[in-house]
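[1] kindly return the folded structure for what I paste below:
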Amino acid sequence: MPVQPEGTPCWADAIFPDLEAAKRFYGELLGWTFGDSAADFGHYTQAYVDGKTVAGVLPRIPGMDGAAAWNLYFASPDARVTAAKIVDNGGTLAMEPMDVADVGTMVTAEDPGGVSFSVWQAGTHPGFEVTGEPGAYAWADLCTREVAETDAFFPSVFPFKVQRIEAEGVDFHLWDVGGDPVIGRLRMTDEFPPGTPPFINVHFTVADVDTAVATVERLGGESVYGPMDSPFGRFATVRDQQGAMFSVIDLQTRVGEVPAFS
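    This is a model prediction of the structure:
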């Protein structure tokens, strides 16, 4: 795929305590195959579907704390300019702009409400080579309780146009880039397990959600929410066997009308 417009989710990766276990889990669940681990880059390993890059996995560095979690990257034409915007708008940099050889430049940051995310300025690696197909990235929702801070921050850093859902009891926004919805923002409610920190929930495409959830549970993961039908696809939120939360979605099975946005 070509380099994505600024603010578009363009890549996802995760750090795991047990890299080989993660490869077995996602290989069976999503049909991923894996390239060689790059020793020069912390044994970073790319995942593929039908020979096209869809995500990255890497092992935890000795001494590193924190649970396994998926991390989403937003495209930027200039990572250093975006890093300055992050700081100017109250965010914090967990990693200053770093050139990854000729592959690209990355930044890792948090918004003022504690949502972790990354920025990617493409070099030779533009990001996802395929999306919306089984095994590949489909969508992401930014889930937070600190909606005021998040709503002020992200459209100031990226060129997002905000659309608000018109549905009682639901606090959900769509953020558009150039007229195309690229990510959702969801207010976390009591439906989320107590103590769940804010996070970006990455969705991967599957052909059958119910089968995918059964596979997750058989492989030692757990179901968190769903399966549930929606106008956008049948989906479920799960955790892998190392604790990383994500969703699976069947984009072809849609039930109900898309709600109005304003």
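[2] drop to CA atoms for contacts and neighbour counts, all remaining ones
    Will do.
[3] quick one, strands of the stretch 51-200 of the chain?
    52-59, 69-75, 92-100, 104-110, 116-122, 137-144, 161-164, 172-177, 180-187, 199-205 (DSSP state E, counting those that start in this stretch).
[4] let's have those strands in CSV, adding distance to Val248 and mean neighbour count.
    What follows is the strands of the stretch 51-200 of the chain, written out as CSV (distance: least, Cα to Cα, whole Å; neighbours: other Cα atoms under 10 Å):
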stretch, distance to Val248, mean neighbour count
strand 52-59, 14, 22
strand 69-75, 13, 23
strand 92-100, 28, 16
strand 104-110, 25, 20
strand 116-122, 20, 25
strand 137-144, 9, 22
strand 161-164, 24, 16
strand 172-177, 19, 21
strand 180-187, 15, 18
strand 199-205, 5, 23
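[5] ok, Met79 - contacts?
    Heads up, residue 79 is Ala, not Met. Counting by Cα atoms under 8 Å, 6 or more residues apart in numbering, Ala79 makes contact with Pro97, Thr105, Met106, Val107, Val119, Trp120, Gln121.
[6] of all the strands of the stretch 51-200 of the chain, which one is nearest Gln46?
    Closest to Gln46 of these is strand 52-59 (Cα to Cα; 4.4 Å).
[7] residues contacting the closest one, please?
    Taking Cα under 8 Å, 6+ apart as the rule, strand 52-59 contacts 11-19, 22, 42-48, 127-131, 135-137.
[8] just the angle for that strand relative to strand 199-205, thanks.
    Relative orientation of strand 52-59 versus strand 199-205 (axes from the mean of the first three to the mean of the last three Cα atoms, to 10 degrees): 140 degrees.
[9] orientation of strand 52-59 relative to strand 69-75 in degrees?
    Going by the same axes, to 10 degrees, strand 52-59 makes 130 degrees with strand 69-75.
[10] between the strands of the stretch 51-200 of the chain, which gets nearest to Gly226?
    Closest of the strands of the stretch 51-200 of the chain to Gly226 is strand 199-205, at 13.4 Å (criterion: Cα to Cα).
[11] could you also give me the structure for this second sequence? I'd like to compare it with the first:
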Amino acid sequence: MDGVEPGTPCWTDLATPGLDDAKRFYPELFGWTGRVSDEPTAGGYTTFLKGGRAVAGVGPPAAPEQVPIWSTYVATDDADLAATRVEAAGGQVVVSPFDVFEQGRMAVLSDPAGAVFSVWQPMAMRGAELFNAPGSMCWNELVTPDPDRAKEFYALVFGWHPEEQQAGPVTYTGWRCGARIVAGMMPQLEPLPQDLPAYWTVYFAVEDADATAARAAELGGTILVPPRDNPAGRSAALRDPQGALFSITALR
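    Prediction:
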């Protein structure tokens, strides 16, 4: 498989009923431009570009009652097998594997604690074309009340190996896939939002975390966790005007 290796986060997109608002908010925040799908049944799905390269997407929710959410997509060479492994490991298949036109094959899944993620088996569309640069995805992190169960689950589904390190009072877990740490996990430190029993959060790289957080608030978003330093850089947790959670990091 060309592009992102299997077991590695490869794409992110936002499902939101506020499609027009998202197409205003995020380009103003990150300097993105939008490319709307010409497929009549795509519901106006828009690929966000940074410097002409695909970095993320946005589209309407699958169901009217779905809360606005950013999704982490993990690359796979067999979406059907990944869904089978999820069920065998105690998770749920939220949306069974299906083809997205000629772009790829995907499924929406959840782990035993309710954290939702997707898998992407690429065809024409390989995933994001830019990572770890300002305005692009730079990290994916699971926040869960049951880290021990998560370690078993993701090992069975993706072959990830947990590597732990102390980050102050918290034990932080890096997920190793082959030679690389591809994502992270931290335990629930405070009550999670009611609409997120456990969740995967997407981090976007920025030049200046403080300025970007302030700009997000000016544009109608909310600062959930103000910018603070961590080993990777300086990060903040935000919500967009429709309530979708995402994070930003000024990388060291």
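[12] picking up where we left off before, show me which of the contacts of strand 52-59 of structure 1 are buried.
    11-17, 19, 22, 43-48, 127-131, 135-137 (16 or more other Cα atoms under 10 Å).
[13] out of the strands of the stretch 51-200 of structure 1, the one nearest Gly27 of structure 1 is which?
    Relative to Gly27 of structure 1, the nearest member of those by Cα to Cα is strand 52-59, separated by 11.7 Å.
[14] that closest one vs structure 2, average offset?
    Strand 52-59 of structure 1 differs from its equivalent in structure 2 by a mean of 0.7 Å after superposition (mean Cα distance after the TM-score superposition for structure 1).
[15] residue range for that strand in structure 2?
    Counting by TM-score structural alignment, strand 52-59 of structure 1 falls onto residues 53-60 of structure 2.
[16] quick one: the helices in structure 2?
    19-30, 79-88, 147-158, 209-218 (DSSP state H).
[17] turn those into JSON lines, columns for distance to Asn230 of structure 2.
    Formatted as JSON lines, the helices of structure 2 follow (distance: least, Cα to Cα, whole Å):
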{"stretch": "helix 19-30", "distance to Asn230 of structure 2": "22"}
{"stretch": "helix 79-88", "distance to Asn230 of structure 2": "32"}
{"stretch": "helix 147-158", "distance to Asn230 of structure 2": "20"}
{"stretch": "helix 209-218", "distance to Asn230 of structure 2": "12"}
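[18] so which of those is nearest Gln188 of structure 2?
    Per Cα to Cα, nearest to Gln188 of structure 2 of these: helix 147-158, 8.8 Å.
[19] residue contacts, the residue most central in space within structure 2?
    Centroid check for structure 2 by Cα atoms, centre = their mean gives Thr72 as the closest residue, at 2.9 Å. Taking Cα under 8 Å, 6+ apart as the criterion, Thr72 of structure 2 is in contact with Pro9, Cys10, Trp11, Thr12, Asp13, Phe117, Ser118, Asn140, Trp200, Thr201, Val202.
[20] what's the answer for Glu163 of structure 2, then?
    Contacts of Glu163 of structure 2 by Cα under 8 Å, 6+ apart are Thr173, Gly174, Trp175, Arg176.
[21] ok, the first one - contacts?
    Going back to what we said before, that points to Thr173 of structure 2. Thr173 of structure 2 makes contact with Pro162, Glu163, Glu164, Gln165, Gly184, Met185, Met186, according to Cα under 8 Å, 6+ apart.
[22] against Val55 of structure 2, how distant is it?
    Separation of Thr173 of structure 2 from Val55 of structure 2 (Cα to Cα, to the nearest Å): 25 Å.
[23] find the nearest non-adjacent residue to Ala69 of structure 1, please.
    Spatial nearest neighbour of Ala69 of structure 1, chain neighbours left out: Ala244 (4.4 Å); criterion: Cα to Cα, 6 or more residues apart in numbering.
[24] how far away is the one you found from Thr211 of structure 1?
    19 Å.
[25] neighbour-wise, which of those two wins?
    Remark: of Ala244 of structure 1 and Thr211, Ala244 carries more neighbours, 18 against 11, as counted by other Cα atoms under 10 Å.
[26] any idea how far the more buried one lies from Trp70 of structure 1?
    With Cα to Cα as the criterion, Ala244 of structure 1 and Trp70 of structure 1 are 6 Å apart.
[27] cool, Asn89 of structure 1 as well?
    When Asn89 of structure 1 is compared with Trp70 of structure 1 (using Cα to Cα), they lie 24 Å apart.
[28] ok, now Val206 of structure 1?
    Val206 of structure 1 is 17 Å from Trp70 of structure 1, by Cα to Cα.
[29] can you check Thr105 of structure 1 too?
    Counting by Cα to Cα - Thr105 of structure 1 and Trp70 of structure 1 are separated by 19 Å.
[30] now Asp171 of structure 1
    To Trp70 of structure 1, Asp171 of structure 1 is 23 Å away according to Cα to Cα.
[31] repeat that for Thr8 of structure 1.
    Counting by Cα to Cα - Thr8 of structure 1 and Trp70 of structure 1 are separated by 17 Å.
[32] picking that back up, just the contacts of Glu163 of structure 2 now: which is nearest Arg252 of structure 2?
    Among the contacts of Glu163 of structure 2, Gly174 lies closest to Arg252 of structure 2 (Cα to Cα), at 17.8 Å.
[33] list the residues that contact that closest one.
    With Cα under 8 Å, 6+ apart, Gly174 of structure 2 has these contacts: Pro162, Glu163, Glu164, Ile181, Val182, Ala183, Gly184, Met185.
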